[in-house]
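Novice: Okay, sequence plus prediction incoming.
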Amino acid sequence: MNTGSTAATTTEKWSGYALLTVLAMAVAIPFLSVFLASMQPAGEPVTGLAWPERWSLDNYRQAWTVAGFSDLIRSSLVIAAGVVPATLLLSGLAGYALGTMDLPRANAVTAFFIAGLTIPVELVVVPLYFDLRQVGLTDSHLGVILVEIALFLPFSVFWMRTHFRTTPRSLTEAARVDGASSATILFRVLLPLARPSLTTLGVLVFMWSWNQFLLVLVLIQNADMRTAPAGLGFFVGQNSTDVPTLAAGTIIVMLPIVLLYLLFQRSFVAGLLQGATKG
């Protein structure tokens, strides 16, 4: 029995490694292909994983200058800097209330947020444009920030509510016995324990905000205020035959997300595992 169990465990272990290797290659090979293409001479046709004869950053300099990525990335960072903290704050407060307090119709409110997950941005982007135009929030970062906060809140509230519901109630009960208020319990007891979940949510929200294309394309017509993905879309349309330069522009847009993930990798994975374990 022990021999069979050990063999089964070993098989499952190596099967898991094989699956992870295949998934990692499925992600790494396209990225490597784009990176190698960005190192080819400008204007040269690129096929497959072609190894460059001479490594050069000329395509990156060309893409940065022509597309104006300094302004595009600045706009993306301004929007993300407004969206991420506000989303974390609002979802933390709502998740705490829905997850730990006995509120009337709390389940109905939760269902309302969950229903928001089913609404695609493509369905509401045109009505949003006309609504924001009436109040003067088109062609502005503030309009995009407000829309993205509303767009990301349903998942964020659901995520934080799930976290707070799985936190031991004995912690909050002990704090209340000691005379702590609801705000004290949240900010001094529960939020320090929620750091992995908040970090994971923050990385996800930043990634979603950074990658927004259609929303920015519709709400911002001013070329000087476009974000990096929207600017990359116009850059592709203008340089559709210069694959190495386009690949360099793609790497520039992808790089902030990759760096952010590498910076918060441990906390990001810890938050995911924490949610899986508690679920």
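Specialist: Sure thing, it's come through.
Novice: From here on, just use CA atoms for contacts and neighbour counts.
Specialist: OK.
Novice: Quick one: residues contacting residue 137.
Specialist: By C-alpha atoms under 8 Å, 6 or more residues apart in numbering, the contact list for residue 137 reads residue 143.
Novice: Sticking with it, tell me its helix or strand.
Specialist: Secondary-structure element containing residue 137, defined by DSSP states H and E: none, the residue being outside all helices and strands.
Novice: So it versus residue 147, what's the distance?
Specialist: If you measure residue 137 against residue 147 using C-alpha to C-alpha, to the nearest Å, the figure is 10 Å.
Novice: ok, now residue 176?
Specialist: When C-alpha to C-alpha is applied, the distance between residue 176 and residue 147 equals 37 Å.
Novice: out of those two, which sits in the busier spot?
Specialist: Taking neighbours as other C-alpha atoms under 10 Å, residue 176 and residue 147 compare with residue 147 leading, 17 against 14.
Novice: can you give me the helices for this protein?
Specialist: All helices of the chain, identified by DSSP state H, fall at 2-38, 58-67, 69-100, 106-116, 121-134, 141-165, 169-177, 182-184, 191-193, 195-211, 214-219, 228-238, 243-263, 265-278.
Novice: this is the other structure I want to compare:
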Amino acid sequence: MIVSIREKLIGRVLLIALMLITLVPFVAIFTTALAPAGTYPSGITWPSHPQWHNFVNAFNAANMGKLLWSSVLIVLGVVPASLLFAVMAGFAFGYLRPPGHRFVYLLIVLGLTLPFEGIITPLYYQVRDFGLLNTRWAIILPLIALFMPFSVLWMRAHFVNVPEELSEAASLDGANTWQLFWRVHVPLAKPALSSLAILLFLWTWNQFLLAIVLVDDPGKRTMAGALGAFQGQYGTDIPTLCAGALLIMAPTIVIFIIFQRRFAAALLQGSVKG
């Protein structure tokens, strides 16, 4: 298909406009973070005397060193378990297709319609009855369950697109179902798994609601839970809050930049079959 010069120009203009719309909020937060503490800057203006120490103050005020370690523990508890359950369930729904799999898969997909805010109250009482309140398990276990619908949907989409010829060839060579899963399908699923791992990491790292509601100890929350440390009794220090928000976003931005090619490859996987 031949793309005209006009279409290319329109596409580039739209991409530039979208990029500007995405970057403007970050620029506004960055310039605000450099303003003097206690002020309320309006608009995007570069301060005459940038207060770079606001980032140090935000790091110390929220005790982010401790929260960083807590976030790493929560991510290590959520992401590997979610990937394991998702790849096994995706293989079952996408390749094995046992009796009744369509109905069960429909129930799992319906889980995508459940917002965190709509189930936070019953979830609180359930976690309390299990005796897990104010522990990291109160964040880890619900997140694994809440991430399952999307994770299973993501992995099933990959296994459905795997050519049947590969599985048939492995079966003819004597591979059983377990060997077929680990030696054939899982290696082929690495792009989908890596991109899903990136998404789960981003969502877990930025989890705020569950960390605030289910955990009272600030040292056991995620990094996003540190935002509450800047809310005082009589007001909020906006520059320090913006500096803290940038520090919290920094790891997720770095991870996405490093793995963006793999993420894009997984999104395009299955668009071309042959």
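Specialist: Cool, got the structure. For clarity, every value in this text was computed on a predicted model and none was experimentally measured.
Novice: so can I have CSV of the helices of the first structure showing distance to residue 52 of the first structure?
Specialist: Listed next are these as CSV, based on distance: least, C-alpha to C-alpha, whole Å:
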stretch, distance to residue 52 of the first structure
helix 2-38, 7
helix 58-67, 13
helix 69-100, 25
helix 106-116, 47
helix 121-134, 40
helix 141-165, 40
helix 169-177, 59
helix 182-184, 58
helix 191-193, 48
helix 195-211, 29
helix 214-219, 34
helix 228-238, 22
helix 243-263, 11
helix 265-278, 31
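Novice: So for residue 50 of the first structure, which of the ones you listed sits nearest?
Specialist: Of all these, the one in closest proximity to residue 50 of the first structure, counting by C-alpha to C-alpha, is helix 2-38 (6.7 Å).
Novice: And residue 24 of the first structure, what's its match in the second structure?
Specialist: Per TM-score structural alignment, the equivalent position to residue 24 of the first structure in the second structure is residue 19.
Novice: Could you do residue 210 of the first structure as well?
Specialist: Mapped onto the second structure by TM-score structural alignment, residue 210 of the first structure lines up with residue 205.
Novice: swap in residue 46 of the first structure?
Specialist: By TM-score structural alignment, residue 46 of the first structure lines up with residue 41.
Novice: and for stretch 65-81 of the second structure, what span of the first structure is it aligned with?
Specialist: Mapped onto the first structure using TM-score structural alignment, stretch 65-81 of the second structure spans residues 70-86.
Novice: superposed on the second structure, where does the matching stretch end up, distance-wise?
Specialist: Aligned to the second structure and superposed, stretch 70-86 of the first structure gives a mean residue distance of 1.2 Å (mean C-alpha distance after the TM-score superposition for the first structure).
Novice: If you count neighbours, what's buried in that stretch?
Specialist: Buried positions in stretch 70-86 of the first structure, judged by neighbour count with 16 or more other C-alpha atoms under 10 Å: 71, 72, 73, 75, 76, 77, 79, 80, 82, 83, 84, 86.
Novice: and the closest residue to residue 62 of the first structure other than its chain neighbours, how many neighbours?
Specialist: Setting aside the residues directly before and after it, residue 62 of the first structure is nearest to residue 245 in space (C-alpha to C-alpha, 6 or more residues apart in numbering), at 7.1 Å. The number of residues packed around residue 245 of the first structure, counting by other C-alpha under 10 Å, is 29.
Novice: before we move on, the earlier item: could you list which residues are in contact with the match of residue 210 of the first structure?
Specialist: With contacts taken as C-alpha under 8 Å, 6+ apart, residue 205 of the second structure has the following neighbours: 71, 75, 222, 223, 224, 252.
Novice: which residue in the first structure lines up with residue 32 of the second structure?
Specialist: Counting by TM-score structural alignment, residue 32 of the second structure corresponds to residue 37 in the first structure.
Novice: neighbours around the closest residue to that match other than its chain neighbours, how many?
Specialist: In space, not counting the residues next to it along the chain, residue 37 of the first structure is nearest to residue 244; the distance is 5.2 Å by C-alpha to C-alpha, 6+ apart. Using other C-alpha under 10 Å as the criterion, residue 244 of the first structure is surrounded by 26 other residues.
Novice: how about residue 244 of the first structure, what's its partner in the second structure?
Specialist: Going residue by residue (TM-score structural alignment), residue 244 of the first structure aligns to residue 239.
Novice: Repeat that for residue 261 of the first structure.
Specialist: Aligned partner of residue 261 of the first structure by TM-score structural alignment: residue 256.
Novice: Equivalent analysis for residue 136 of the first structure, please.
Specialist: Taking TM-score structural alignment as the criterion, the aligned counterpart of residue 136 of the first structure in the second structure is residue 131.
Novice: try residue 201 of the first structure
Specialist: With TM-score structural alignment as the criterion, the equivalent of residue 201 of the first structure in the second structure is residue 196.
Novice: Who are the contact partners of its match?
Specialist: Contact partners of residue 196 of the second structure, counting by C-alpha under 8 Å, 6+ apart, are 83, 151, 154.
Novice: Next one: the first one relative to residue 218 of the second structure, how far apart?
Specialist: It refers to residue 83 of the second structure. The gap separating residue 83 of the second structure from residue 218 of the second structure is 27 Å, by C-alpha to C-alpha.
Novice: Tell me how far the match of residue 46 of the first structure lies from residue 239 of the second structure.
Specialist: Using C-alpha to C-alpha, we find residue 41 of the second structure at a distance of 8 Å from residue 239 of the second structure.
Novice: Could you do residue 62 of the second structure as well?
Specialist: Plainly put, residue 62 of the second structure is 14 Å away from residue 239 of the second structure if you go by C-alpha to C-alpha.
Novice: same question, residue 219 of the second structure
Specialist: Separation of residue 219 of the second structure from residue 239 of the second structure (C-alpha to C-alpha) stands at 23 Å.
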